[in-house]
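Asker: just coords:
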């Protein structure tokens, strides 16, 4: 009997039906992908927080819930979800994030804005320092943070990575814990935030930690909007403590039209485009996890419920 793979997201069904069906077939899986099914027959659930499915209690047969999103903060606390939960780590999503982070890091490092937007036709031949003279700090050393850090290190930026628990990433100076955080921030001419949203990371950039940054530091936040205390960041920008903030994620999205970020001269808003799940490659990740589940192998990217990611 074929496996039943439930895809309970009507709005996403037209986009995902073909690539997921193809990925399941390519993986040699005898599986039926369905937008609706009797809960008692469902073997796997492919999921995103936008799904109307919120009560997992009837799905007693399901072996795992496979998220299409990298962030799982909107589902990890669901008490009815007792089966394994896996987050999405999509190779193409990682590529997109690396491109966004490297692009904006180079933009600020080279001072491109003053040449691209130069209504006064000011001739300013000031050259930037070399990359090896511009320290970068990455907060978060998961798949995305490690990849971005290594890409910047390959361009000769000295990169410090910080995580809550000790990690080692080749090419990066790795720090951890509260003291490590303060040290990592103190050298960050460019700061990139790629932490998950958890109770321990919310407002990790507040008035105290922002004050640790070197004068004029640049902040890039493609991680989670709640990592930053918005009022504290605006105050630091107004005071010149922070030179610029390029922000891709926000507590409320779309960002309200009257939010101060839109008009602040030291803020760039990008509309949550730093990285996106790509259907073709992400579908293969889902299919591989189903293959692993059927083979009795460990799931990829299984969420630690205690840590929240």
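Answerer: Sure thing, it's come through. Note that this is a predicted model, so its numbers are computed, not measured.

Asker: going forward, measure contacts and count neighbours with C-alpha atoms only.
Answerer: Will do.

Asker: at which residues are the helices of this protein located?
Answerer: Ranges of helices within the chain are 13-26, 91-110, 113-116, 143-154, 177-186, 207-210, 230-239, 279-295, based on DSSP state H.

Asker: now do the fifth one: everything it contacts.
Answerer: It stands for helix 177-186. The contact list for helix 177-186, computed with CA atoms under 8 Å, 6 or more residues apart in numbering, reads 137, 160-166, 175, 191, 209, 212-214.

Asker: redo that, cut-off 7 Å
Answerer: 137, 160, 162, 164-165, 212-214 (CA atoms under 7 Å, 6 or more residues apart in numbering).

Asker: repeat that for stretch 267-274.
Answerer: By CA under 7 Å, 6+ apart, stretch 267-274 touches 96-97, 100, 222, 244-249, 261-262.

Asker: give me the buried subset of those.
Answerer: The neighbour count (16 or more other CA atoms under 10 Å) marks 96-97, 100, 222, 244-249, 261 as buried among the contacts of stretch 267-274.

Asker: could you list which of those residues belong to strands?
Answerer: 244-247 (DSSP state E).

Asker: which of those lies closest to residue 20?
Answerer: residue 247 (31.9 Å; CA to CA).

Asker: and residue 245, what does it touch?
Answerer: Contacts of residue 245 (CA under 7 Å, 6+ apart): 218-220, 266-268.

Asker: for the residues you listed, which one is nearest residue 46?
Answerer: Minimum distance to residue 46 across the contacts of residue 245 is 31.1 Å, recorded for residue 220 (CA to CA).

Asker: what residues does the closest one make contact with?
Answerer: 191-193, 245-247.

Asker: hmm, 8 Å instead?
Answerer: Contact analysis of residue 220 by CA under 8 Å, 6+ apart lists 101, 104-105, 190-193, 245-247.

Asker: ok, residue 218 next?
Answerer: 108, 189-191, 242-246.

Asker: for stretch 102-122, the distance to its chain's centre please.
Answerer: 25 Å (CA atoms, centre = their mean, to the nearest Å).

Asker: one more structure, for comparison:
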């Protein structure tokens, strides 16, 4: 008997995903029917994005799992009507894209590229940057994305410290955890990268107190989640000279409102949530692998801990 897979995401994505899901499910040996409309009590799996409009899962009495197309699950993790396993998106295309973006902006800060690009006054002022091993980079959050970025930066010989809620072991990276570890990690962070999930425990992780722990003039890169930063505290830290510059890709409100002070602030680079995105070709493989696992009675990969929110 075929499994029924409901695609609940932006309608424009269905023509992109339908042939990919069909192909990879067939290759996995899973007989399936795919569509954007089913009677709820006939659905076995939901391929899901929050912007697809589905909010109430209670009619889906046969549902085995919800398979998210997004890495972040903060918009669904606390949905009381969802009682089946929830799986978040972790795929190598998304991971590679994030790693490339993070490494690019770390190198931009490390090499002083902004200063060199904007010098147009004819003044010859050679000032070579230090080598990477003399530059201290800290990554908050050592999940799949944070670990990949940490490994890539370590391979370039940056002195990399990583912090996570629980202990991790990554070759070439000094891994810290817990409250004391967070203070130590921040104290080392000439360049700080935020790749924490968005949970109640991580909201305003960068606030007046934690920003004060950074080395004076530190640079901040946030491709993680907007609520990780207390915006008022960051603006105050710029004005006090505590933080030198920030590159921000994610915000509490998106698109970033035209009157937001970040747009015009000389110490901020705004990028429009482009650090990474779900790539259909690789995401479809992950979705289909989890459907195969569900049908074979194997554990799902990238299962969300609903209590932790990620």
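Answerer: Cool, got the structure. Since the model is a prediction, treat every value here as computed from it, not as a measurement.

Asker: what subset of the contacts of residue 220 of the first structure is buried?
Answerer: Looks like those have 101, 105, 190-193, 245-247 buried, using 16+ other CA under 10 Å.

Asker: does residue 80 of the first structure touch residue 56 like I think?
Answerer: Yes - with contact defined as CA atoms under 8 Å, residue 80 of the first structure and residue 56 form a contacting pair (5.3 Å).

Asker: more crowded one of the two?
Answerer: residue 56 (17 against 13; other CA atoms under 10 Å).

Asker: pretty sure that one contacts residue 75?
Answerer: No - with contact defined as CA under 8 Å, residue 56 of the first structure and residue 75 do not form a contacting pair (10.9 Å).

Asker: tell me the counterpart of residue 283 of the second structure in the first structure.
Answerer: Superposed on the first structure with TM-score structural alignment, residue 283 of the second structure falls opposite residue 282.

Asker: if I pick the most centrally placed residue in the first structure, what's in contact with it?
Answerer: Most central in the first structure under CA atoms, centre = their mean is residue 223, positioned 4.4 Å from the mean C-alpha point. Contacts for residue 223 of the first structure (CA under 8 Å, 6+ apart) come out as 193-196, 248-249.

Asker: just the closest of these to residue 44 of the first structure, please.
Answerer: residue 196 (24.8 Å).

Asker: give me the number of residues near that closest one?
Answerer: Residue 196 of the first structure, neighbours per other CA under 10 Å, totals 23.

Asker: with residue 27 of the second structure instead?
Answerer: Neighbours around residue 27 of the second structure, by other CA under 10 Å: 11.

Asker: one step back: same list (the contacts of residue 223 of the first structure) but as TSV, adding distance to residue 66 of the first structure.
Answerer: As requested, the contacts of residue 223 of the first structure are arranged in TSV below (distance: CA to CA, whole Å):
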residue	distance to residue 66 of the first structure
193	25
194	22
195	21
196	18
248	25
249	23
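
Asker: number of residues surrounding residue 57 of the first structure?
Answerer: 12.

Asker: can you name the residues that contact it?
Answerer: Contacts of residue 57 of the first structure (CA under 8 Å, 6+ apart): 80-81.

Asker: ok, now with 10 Å
Answerer: By CA atoms under 10 Å, 6 or more residues apart in numbering, the contact set of residue 57 of the first structure is 39, 79-83.

Asker: same check, this time on residue 242 of the first structure
Answerer: Applying CA under 10 Å, 6+ apart, one finds that residue 242 of the first structure lies in contact with 189, 210-211, 213-219, 233-236, 266.

Asker: looking at the second structure, which of these hold up?
Answerer: When you map the contacts of residue 242 of the first structure onto the second structure and apply both residues aligned by TM-score structural alignment, their matches' CA atoms under 10 Å, the shared contacts are 189, 210-211, 213-219, 233-236, 266.

Asker: ok, those residues vs residue 31 of the first structure, which is closest?
Answerer: Distances from residue 31 of the first structure to these, taken as CA to CA, are shortest for residue 219 (45.2 Å).

Asker: relative to residue 195 of the first structure, how far out is the closest one?
Answerer: Distance, residue 219 of the first structure to residue 195 of the first structure, using CA to CA, to the nearest Å: 14 Å.

Asker: before we move on, what about residue 152 of the first structure?
Answerer: Using CA to CA, one gets 17 Å for the distance from residue 152 of the first structure to residue 195 of the first structure.

Asker: residues in contact with the residue lying closest to residue 168 of the second structure once chain neighbours are set aside?
Answerer: Leaving aside its sequence neighbours, residue 168 of the second structure sits nearest to residue 175 (CA to CA, 6 or more residues apart in numbering; 6.0 Å). By CA under 10 Å, 6+ apart, the residues touching residue 175 of the second structure are 138-139, 142, 160-164, 166-169, 181, 185.

Asker: at 8 Å what do you get?
Answerer: 161-164, 167-169.

Asker: now residue 251 of the second structure
Answerer: Contacts of residue 251 of the second structure were listed using CA under 8 Å, 6+ apart, and they are 225-227.

Asker: buried among the residues you listed? Make that a ChimeraX selection.
Answerer: Listed next is the ChimeraX selection for buried residues among those, using 16+ other CA under 10 Å:
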select :225,226,227
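
Asker: TSV for the contacts of residue 251 of the second structure, including distance to residue 278 of the second structure?
Answerer: Below are the contacts of residue 251 of the second structure laid out as TSV (distance: CA to CA, whole Å):
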residue	distance to residue 278 of the second structure
225	16
226	18
227	21
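
Asker: so which of the contacts of residue 251 of the second structure comes closest to residue 66 of the second structure?
Answerer: Nearest to residue 66 of the second structure among the contacts of residue 251 of the second structure, counting by CA to CA, is residue 225 at 22.1 Å.

Asker: re earlier: from the contacts of residue 242 of the first structure, which would you call buried?
Answerer: 189, 210-211, 213-219, 233-234, 236, 266.

Asker: follow-up on the earlier one: from the contacts of residue 175 of the second structure, which two are the most distant?
Answerer: So, these by CA to CA: farthest apart are 161 and 167, at 12.7 Å.

Asker: number of nearby residues for residue 203 of the second structure?
Answerer: Residue 203 of the second structure: 17 neighbours (other CA under 10 Å).
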